[in-house]
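**Student:** Fold the following for me, if possible:
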Amino acid sequence: MSLNTKVIDTMFSSSVEERDLIEKLASIGQLHLLFTGVDTLPQPEPAFRAIMDQLKKIDSSLAPLGGIVGYHRTFLQLLHNNPNTTTSGNYAPPNGPDFSEASPERNEAIQWGIETLPLMAEVYPVGGAGDRLNWHDLQSGDPLPAATLPFLGHTLLEGLLRDLRARELLHSRELFNPVILMTSQAKNNSAWIQQILEENNWFDRPKELFFLIEQPLIPVITEEGTWSIESPLKLQLKPGGHGAIWQMMLTTGAFDWLRSHNRKKILIRQINNPIAGLDANLLAFTGYGCHHDHSFGFASCLRQVNASEGMNVCLQHRGQETITNIEYTEFTKRGIADEPLSADTPYSRFPSNTNLLFADIDHIEQLIPQNPLPGMILNLKNSVGTVRAGRIETTMQNIADSMLSEPYTTFITFNTRRKTISVAKKEYLPEQPISETPVGAYADWLANMHDLLTNHCHMTLPPLTPDATLIHSPPFHVTYHPALGPLWSSIAQKIRGGILHKGSEIQLDIANLTLENLTLDGSLIIINRSLTGTCTLRNVTITNKGPKNSNTFWQGVQQRHEACTLIIDGDGSFTAENITLTGNQTIHVPAGKHLTRREQKR
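**Tutor:** From the prediction side, this is the model:
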């Protein structure tokens, strides 16, 4: 290909680092691809400079593999099925405590979880591209990252932070745990995350307790071994998996930052699993890990045979063992048979890897040099024309592969599946299964709400309906701020008895609530943003036209014919007893005020 003089001059006037990158590209036979069609660019120099800057970041982030050259060669090795670098051995089903039902052991773990909250921090990989969600900005049409997807009235990111706040409040109102967010350059992800945080005043959390890391994207390579080019001097780039988070935390000083806040352990959650914070799941999990001072842990649940999700296994090697993860694409390579627990169950003998993880920061940091990019697998879900293409992905949970020997210890806990994982990975399409869609997560949410309100709070609810009706007309719609609990045993003390008629809606954005024998036919909305106000409703009947049928229930953006809305500012309080509230009405209680409504005596 003919290069114009300006580009040649720019290349030869490059810095030493840039010339080194050019030589690296040439050594793996990819340099010429970058300049295909470069003579059509009116100003090639800025494009050249931009890609050099981009390649510097990529080369640095891939340093554990040997930079871009090592990445290219590793891709080809994986493509040709060279042996995986993970330690070989035997794989057995892992054992651990089951926290799915109330028990003295679970109660003890919950208490440990509350007591050790000041030792904890949270880590959220939020940089996924979310291609399959087909989620776009309504005004600009620009693709949006998964973290911005609304679910039950809040973005997925805010949902995780609301869950965290609820757990913190069980310890003290003054406690705010540090949060690390790993963003990426995909779909302008970093800018969107920053914008969400700033527009929402950091969700009323101290700004200085957020630590943002940006994960560089990596090149897409075809199965023919050529790098994919979007346009002249522009590579096709994709996120390289959340396994990069440990190396990124090391190079950005995140571990030292956590220590500066006196933190020792971290909880890792993925952005696309909005239900994991229900009930005692996270408290019991982290409490167990902290109390036993474990290095790493998995919160797991049942997994169906042949499901497209990873499994947790006990890796046994030379008399030592660790609990780790095997991705479903690797089962055959590892010689693992995905068999049921027994002949009469659809569930696998190996539980699900949910990517709800616990980690000791000192132990993780020690292991990064020997396993900087854990769990490398090949993702060939892209294409260039008719040729398959993809990139190397890494998995954060496979840092546990390096924990076979002392002093490292791993553990696993179990819970009910629908209270542990229900992901929003892909767009819901009519006539298609709802699994792994936001609608599927909403279906699991409703099933959990039915369980909570009927079996724990002893309310009477309409029965759950088939999935098809959930889109436009669910049998009921219930949301609440996690600070109402999050423990269901606590919520059961606040909501006692009552009737929820078909098509009714309850939205409880409040922590301090007494709801006894409520009869609801329509919509009831209680809002106390400070979580310091109080609302008491005893023997109250509420009747209005309620929500309209729509396709946005899972988003939490309902349109309503009528609603009874109670807005309580600050530490205000509202009490209603033995009355009926009819039609569309809003009751507003200012901060510091108390409003009471009772049946008038004759």
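
**Student:** alpha carbons only for contacts and neighbour counts from here, please
**Tutor:** Fine.

**Student:** can you pull the contacts of the closest residue to residue 493 other than its chain neighbours?
**Tutor:** In space, and not counting its chain neighbours, residue 493 is closest to residue 457: 7.5 Å by Cα to Cα, 6 or more residues apart in numbering. For residue 457, the contacting residues are 491, 492, 493, 495, 496, 497, by Cα atoms under 8 Å, 6 or more residues apart in numbering.

**Student:** Could you also give me the structure for this next sequence, so I can compare it with the first?
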Amino acid sequence: MAPVTASSLLHNGIYFTFSTRDSHALFFNSHNSLRQSNKHPLRILSSSLSGRRRKLVSTVPVEYVPPAPDFDFGQELARLRILRSKLSSSNSLRGKIRVVDCDSKVKRFFRSGYYKNEFARVLESVDLDEYELFLIKCIVAAGQEHVLVSGCDTDSDVNGVEHEFVSARNSLKVALYSLVEMIEKWDSNDDREMRVKKVDALALNSLLKILRDVEEFYDCIGGIIGYQLTVLEILSQSAHEEKNTNFQNIDNTNSMGLQFVKIHPPSVLDLSLDTEYAAQAALWGIEGLPRLGEIYPLGGSADRLGLVDSVTGECLPAAMLPYCGHTLLEGLIRDLQAREFLYFKLFGEQCITPVAIMTSSAKNNHEHITLLCERFKWFGRGRSSFRLFEQPLVPAVNAEDGQWLAKGQFLPVCKPGGHGVIWKLAYEKGIFQWFRDHRREGATVRQVSNVVAATDVTLLAMAGIGLHEGKKLGFASCKRNLGATEGINVLIEKGKPDGTWTYGLSCIEYTEFDKFGIDDESSSNSLQTEFPANTNILYVDLNAAEHIASSKDEASLPGMVLNVKKTINFVDQFGLQHCVLGGRLECTMQNIADNLANSFPSQCSEGVEEMLDTYIVYNHRRKVTSSAKKKRKPADMSLHQTPDGALLDSIRNAYDILSHCDIELPEIDSNDKYADCGPPYLILLHPALGPLWEVTRQKFHGGSISKGSELQLEVSEFLWRNVQLDGSLVVTTENVMGSQIDRNHESILQYGYRCARCKLVNVNIRNEGINWSSDKNLYWKHDVQQVEALKVILHGNAEFEAVDVNLEGNHVFEVPDGYRMTVTSGNSGFLTASHQ
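**Tutor:** Okay, here's the model as predicted:
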């Protein structure tokens, strides 16, 4: 690579042009960058001109960085393996420092002129202790020194360009600080050089936190060195591995001899066929609620959703998506409270389930979720019923040679390390002990983007079977959509060299299909019909999960994968957008099952699933998964995994409920029919009306709902008998499932206490309803333009009753706390309303 030189500096516009041998040019205007970047000015200025062989491009085409000509996977793997082995044999920090000091890359970096004249000056601004200096040396030993330097590659001839480059860089900083002074108030006694040092110190401390998290959390694979070694091993394996044409038979040779592995379609417990067993299993789940916890992995960055704050422009995590009038996180809690309310109705006891939430710092995920819980006063459950624990971020790497992507000096591009880190993290943060303190034996796990996971019997039956049968791990599964970004559930059969056999249900991630020779594009592939979808809805025995999570080896980080088929988008220190093929080391949550296989003395025939510690419940797809994972593109006719598609599936479920109650309503066609015009009608039912459909259907009978109508029921105590709806009916209540009372200085929802009620019998409702022609309607958000509606607003334990009456046009019936309103037709044909 040719030296980078500053060829022009225009102080008015502060333009830089850097030329390279490949004739790639960078044009940077600091004023535009500060205006366009959504990052804090300190974050922009804390980085400097970036390092390693990297082309700066726009989002199109994709940036694809070839490995350095002298980069040798074999040599690098051998070096890192030796280094990791020596570090693991060292029992003290001093000993580990001596090991990395002997590494060739560390020696070269710390004796280079670049270090002495540039990086050393940064270190002067920060008082590093021995451990922090060890972390710095580890990143160099891992071959990622470009994250530490301000410009050129340390393997290049640094001395020839160092002074000019650093001079240009410092000139840039000084010029930009004239802008920062208008934004940030600094100590008036600080000169410009001191302010530059402060910025560098902030950035370096931020990097040290990332390195500390990687070194300590990934200790079981060798910390920073082990992380990079694992990345390169996976990349090297992917580059040289031939596709297996028969994915059901794989032979692996290890040091002990030949190991036979075969993958079978699993036998499942089909809840849609055996409805009697499904009902019994769901009852086990309701009875077992006092023994269950809830786990939500909410740490993902959800880049495909593209969610931003409409006021601030800040990127938001998936948990904040305003789906059907409530954030996705609220939806999880509403579903949980509906199950607890049903438990109260059946057994007359209050049950509050402890909820553990894994967050991350990506997109201020942890802060947003904490603030949301506080804003809703912890949803009437008390702060002590929640535990939030933050997962570490890990460096993203490019797809070719595993080099860490960097936005600038001290600024590696970082992403969450996958949901699979949840087990080890939960152990280290004391979550398993916390569940034990609440006398919990098992837990249900679901992802925030799946809005139908708690529909009808699926979740309760899965948990009920796990508790009742003493199982260790359960999957909720369904038919897999062709081409969907979801894995498959499989039965894995392994024949070991000692003659024993192991069997277990597990998952193959969609990113690993190539490894098994699976072609997911062919509609004739048996994958489509034989293997069910993995949906990341799990039941887990907490003792079994803790046993695996507490191990000191790779088992605590299940299913490590490196998906480099997607692009990583980031903005560098100049405000330039990059789109790079790459990924990061991820762990898969569901592959904890790989450590729960059962051993047998001989090969087993069919029916082995009944003897396993793992199991799969199966149901119609709309009762198991429909996700709001990605933002729908304007011209895209596919609604798959979008909020629009999830809404249609929710309405289809409502159709299935109500059509079995002798209520006439139009059937819903395929998604493509509604891609442009929206759904045929809106039906939004509070989960506490059930949540089991058998319970919900007891509250509805007779009548009709016309096309273009809207039915929104935020109530649990409800009766519908022979109601004709043509327009909008909206019932909202303060006390859906009960009233909040003060307990130990916290507001706690007391189930069944002062609930609001609504009764409609022989009622004909007709109004203009929603303006379906409005281009402002955003149906999945429930942001619609209403022309007319019948609205019933119930405060406290208010009640509303309408019998034998026609309600035409716009009406709002608002009932105060402690009152009942009855609406009937008078002798003169007019409406009469009475309060009690």
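
**Student:** Can you calculate the TM-score here?
**Tutor:** TM-score of the superposed chains, computed with TM-score structural alignment, normalised by the length of the first structure, equals 0.94; 599 aligned residues with a Cα RMSD of 2.4 Å.

**Student:** returning to that earlier point: what's the residue nearest to residue 493 of the first structure aligned with over in the second structure?
**Tutor:** For residue 457 of the first structure, the aligned position in the second structure is residue 661, judged by TM-score structural alignment.

**Student:** Using the three-state scheme, assign that match.
**Tutor:** coil (DSSP: H, G, I helix; E, B strand; the rest coil).

**Student:** so how far is residue 699 of the second structure from it?
**Tutor:** Computed as Cα to Cα, to the nearest Å, the residue 661 of the second structure to residue 699 of the second structure distance reads 9 Å.

**Student:** Equivalent analysis for residue 718 of the second structure, please.
**Tutor:** Taking Cα to Cα, one finds residue 718 of the second structure at 6 Å from residue 699 of the second structure.

**Student:** what's the overlap in contacts for the two?
**Tutor:** Between them, residue 718 of the second structure and residue 699 share the contacting residues residue 689, judged by Cα under 8 Å, 6+ apart.

**Student:** Looking at these two now, which is surrounded by more residues?
**Tutor:** Higher neighbour count among residue 718 of the second structure and residue 699: residue 718, with 21 against 18, using other Cα atoms under 10 Å.

**Student:** any idea which helix or strand carries the more buried one?
**Tutor:** Under the criterion DSSP states H and E, the helix or strand holding residue 718 of the second structure is strand 717-726.

**Student:** Check the mean deviation of that strand from the first structure.
**Tutor:** Compared with the first structure after fitting, strand 717-726 of the second structure deviates on average by 0.7 Å (mean Cα distance after the TM-score superposition for the first structure).

**Student:** and the alignment partner in the second structure of residue 213 of the first structure, what does it touch?
**Tutor:** Aligning on TM-score structural alignment places residue 213 of the first structure opposite residue 389 in the second structure. By Cα under 8 Å, 6+ apart, residue 389 of the second structure lies in contact with 356, 357, 358, 359, 425, 426, 429.

**Student:** swap the cut-off to 10 Å and go again
**Tutor:** Residue 389 of the second structure makes contacts with 297, 299, 356-360, 366, 422, 425-426, 428-431, as judged by Cα atoms under 10 Å, 6 or more residues apart in numbering.

**Student:** I'd like to check what contacts stretch 15-23 of the first structure. Which residues are they?
**Tutor:** 11-14, 24-27, 29-31, 49, 52-53, 55-56, 59, 67-69.

**Student:** Could you give the separation of it from the chain centroid?
**Tutor:** 38 Å (Cα atoms, centre = their mean, to the nearest Å).

**Student:** can you tell me what part of the second structure that stretch aligns to?
**Tutor:** Going by TM-score structural alignment, stretch 15-23 of the first structure sits over residues 129-137 in the second structure.
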